[in-house]
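> Show me how the following folds:
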Amino acid sequence: MIWYFLIIVALIYLIFASITDIKTREVPNWLNYSLIAIGLGSRAIYSIITQDKSYLIYGLIGLGIFFIIANIMYYAKQWGGGDAKLLIGMGAMFGNYEGIKYLNPVFDLPFILILIINILVAGAIWGIVYSTYLAIMNNKEFVKNIKENTHKNFIYLIIIGIIIIILSLIINNEFRFLIFILGITLSLLPSTYIFFKSVEKSSMYKKVNIERLTEGDWIAEDIKKGNKIICSSIKNKNQYEINDNKKKINKFFNKIKYLPFKKYLLKFLITRAEKSINYGLTKDDIKRLKDNKIKVVIIKDGLPFVPGFLIGFIFTLVYGSLFAVFRVFF
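Below you'll find the model as predicted:
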């Protein structure tokens, strides 16, 4: 059956992608594009063999749905381009899934929906685990940043949250569960912010030789030669590009006197321009740094998210719906 082939290929690709993501924080384009090609190609061949075009149609539907989700995550700055393309490849591979022998997962929702939910949940759990590992490996800097990031207001919120949790355990009425959730939220939000901010400052900034820079790397601070800025940091670069794009769009629209819905169209284009800003280094940026003989720069690393894809995929194959598993235990 086609499912054995697709599963084996997907596992090999996800394992390789996970290793490269952890080591280099990148997923090669050739891997992502070849996964899409294999997914659609194998489904097309199987459709011809079985004379059932639904296999190819489901592959195209999966690619389309995951393309939309991948772009949402990318423009929300939650994933990099490699993560987004890999998800699109998984959509082409598993637009639908009919199961294999020996595994008995529970599918109480469409497979593609179960897969994306499991990937997102597994990615969140993996992010916490990996961040904890980074905190342990850089414990001195982490503790120092914990102290710097722990403001009085955060402490007050955590204390209030704990008090609300205790009250929810004492009282006995119909709103008890909602009060408990409120307490957990007030306690966890500031705690989570402090934790991840401290991990970021203590573990995600590193010096890199100019020869090892790649497109998409995030520069942590402005790089200057004398008083001249050669390459801007993530934050400043984005603001410079946003302002430049706004000027160009406004200049173009000022030349057009009569245009229906001009105000709303202008607003839409400016919003799109802000969202489409390239957050990382470009080829021109790297060339400019080399031309100015810059040897070392400080870049900001992100968390490797691809292992979450692998964990979520395996969980889906073995157990199926996360909600169904919860219902069994709770």
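> From here on, just use CA atoms for contacts and neighbour counts.
Fine.
> Go ahead and name everything in contact with whichever strand or helix holds residue 248.
Assigned by DSSP states H and E, residue 248 belongs to helix 234-254. The contact list for helix 234-254, computed with Cα atoms under 8 Å, 6 or more residues apart in numbering, reads 218-222, 231, 266, 269-270, 273-274, 277-280.
> Alongside the first, I'd like the structure of this one:
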Amino acid sequence: MNFSSIFLIQITVTVLFSLCATIFDVRKGFVPNLLCYILIAFGLFSNLILSLISTNIKFILASIISMVITYSITYMLWQLSIWGGGDVRLFTGIATVIPFGLNIDFLHIFPVLSVYPFSFSVVINSILVSFPFLMVFVCYAIVKKDLFQNNIDILFNVFSVDSLNYIKEKTLNKTIPVREIKEGNIVNSYYFDDEHISDLIGEEDGNLKVYENTDKGCKYYFKSISAGGITKKEESLLKIMSVQGFIDNRISIKVSYPFTPAIVAGLLIAVFYGDIMMIFAKNIMLVI
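All right, here's what the predicted structure looks like:
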């Protein structure tokens, strides 16, 4: 039985939801949870329908397995601050709707499939596609901040470890007034001695975590523990502590870089062309 029409609906819905997520991420700085949950529900429902029509459990089973595995892997990468929580949920939604690569005969769509789940192809494609975006972003920040004007040595040693760390520090971080901080911002290390601050942050049990400082100077420091950024309660707490004089009125945060455009690009490439790594490997084999 040919399910190309249903596959096309799944692809269309997934792309549309991913585009909506991108619009929210770029304009608002976050991906709505509801959007991702609806996509996950659609994935389970559509693959259940496919299983019922075909009397083959593989569709819904693959959907559930793909959902669980993708969530687990992308969640671990979220813990490493690779991307935000919204990206994790979006990847999970995509994995639930499209658990394996789809061929659509009447549109002549035959992507190069990988040996791993389709969602992993989307993840890998997204990461590879994100590098050009990131390079453009960093170059723009370098030009805008005119980093080399007073640091000409950096320009001539741009690929040294010190130079790269300097560029990273200056382009991917910024200091803002605490009153302007908002939910989702990723807070860099803030050093302090007051144990009361440690207690207040510990009570929230959110994205901020307090550590003991082993270097000379302040006893403690706090920072965001993941790319999800601070919660709404932590936003309020930081503003209150700033007003009351517990912390300074300025704080360092990481410059936000929306990853959803790369996810959409990775998804489209995976759907219409296939896995970039497999395409590359295939071309290498042809050359050899």
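> ok, back up a step: out of the contacts of helix 234-254 of the first structure, name the ones that lie in strands.
Cross-referencing the contacts of helix 234-254 of the first structure against strands under DSSP state E gives 218, 219, 231.
> mind listing what residue 269 of the first structure touches?
Residue 269 of the first structure neighbours (Cα under 8 Å, 6+ apart): residue 249.
> Assign a three-state SS to the residue nearest the centre of the first structure, would you?
Most central in the first structure under Cα atoms, centre = their mean is residue 79, positioned 2.5 Å from the mean C-alpha point. Under DSSP: H, G, I helix; E, B strand; the rest coil, residue 79 of the first structure falls in the coil class.
> Excluding sequence neighbours, find me the nearest residue to the aligned residue in the second structure for it.
Residue correspondence to the second structure (TM-score structural alignment): residue 79 of the first structure is matched to residue 83. Once flanking residues are discounted, residue 83 of the second structure sits nearest to residue 227: 5.4 Å by Cα to Cα, 6 or more residues apart in numbering.
> That neighbour touches residue 84, doesn't it?
Yes - Residue 227 of the second structure lies in contact with residue 84 (Cα atoms under 8 Å); the separation is 4.7 Å.
> When the two are compared, which one has more neighbours?
residue 84 (27 against 24; other Cα atoms under 10 Å).
> how close does that one sit to residue 194 of the second structure?
30 Å (Cα to Cα, to the nearest Å).
> Buried residues of stretch 54-70 of the first structure, list them for me.
Of the residues in stretch 54-70 of the first structure, 55-67, 70 count as buried by neighbour count, 16 or more other Cα atoms under 10 Å.
> Give me the contact list for stretch 33-47 of the first structure.
2, 6, 10, 13, 52-56, 59-60, 85-86, 88-90, 92-94.
> residues in the second structure aligned with it?
Under TM-score structural alignment, the match for stretch 33-47 of the first structure is residues 37-51.
> Can you tell me the element the aligned residue in the first structure for residue 169 of the second structure falls in?
Here residue 169 of the second structure is matched to residue 197 in the first structure, going by TM-score structural alignment. Element membership of residue 197 of the first structure, judged by DSSP H and E, is helix 176-203.
> and what of residue 15 of the second structure?
Counting by DSSP H and E, residue 15 of the second structure is found in helix 4-28.
> Please go through the second structure and pick out the longest helix.
helix 118-145 (DSSP state H).
> Name the next helix or strand following that helix along the chain.
Next along from helix 118-145 of the second structure, by DSSP H and E: helix 152-156.
> what residues does that next one touch?
148, 163.
> related to what we said a few turns ago, buried residues in the match of stretch 33-47 of the first structure?
39, 40, 42, 43, 44, 45, 46, 47, 48, 50, 51.
> returning to that earlier point: overlap in contacts, residue 227 and residue 84 of the second structure.
With Cα under 8 Å, 6+ apart, residue 227 of the second structure and residue 84 have common neighbours residue 78.
> how about residue 63 of the first structure, what's its match in the second structure?
By TM-score structural alignment, residue 63 of the first structure lines up with residue 67.
> That match - nearest residue in space that isn't next to it in sequence?
Nearest non-adjacent residue to residue 67 of the second structure (Cα to Cα, 6+ apart): residue 96, at 4.9 Å.
> OK, contacts around the one you found?
40, 43, 44, 63, 64, 66, 67.
> Take those and keep only those in helices.
40, 43, 44, 63, 64, 66, 67.
> Among the contacts of helix 234-254 of the first structure, which one is most surrounded by other residues?
residue 219 (23 neighbours).
> Count residues in the vicinity of the nearest residue to residue 126 of the second structure once chain neighbours are set aside, would you?
The spatial neighbour of residue 126 of the second structure that comes closest, neighbours along the chain excluded (Cα to Cα, 6+ apart), is residue 266 at 4.2 Å. Residues near residue 266 of the second structure, counting by other Cα under 10 Å, number 25.
> swap in residue 179 of the second structure?
Counted with other Cα under 10 Å, residue 179 of the second structure comes out at 16.
> and residue 272 of the first structure, how many residues sit next to it?
Around residue 272 of the first structure there are 12 residues (other Cα under 10 Å).
> Correction: the previous question concerned residue 162 of the first structure.
20.
> and what of the one 5 residues further on?
Applying other Cα under 10 Å, we find 15 other residues in the vicinity of residue 167 of the first structure.
> does it sit in a helix or strand, and which one?
helix 152-170.
> Residue 148 of the second structure -> the first structure?
In the first structure, residue 148 of the second structure lands on residue 143 (TM-score structural alignment).
> OK, contacts around its match?
Residue 143 of the first structure neighbours (Cα under 8 Å, 6+ apart): residue 198.
> Pull up the gap between it and residue 137 of the first structure, please.
For residue 143 of the first structure, the distance to residue 137 of the first structure - Cα to Cα - is 11 Å.
> and what of residue 94 of the first structure?
Residue 94 of the first structure is 37 Å from residue 137 of the first structure, by Cα to Cα.
> Which of these two has more residues huddled nearby?
residue 94 (27 against 13).
> Before I go, just wanted to say thanks for your time.
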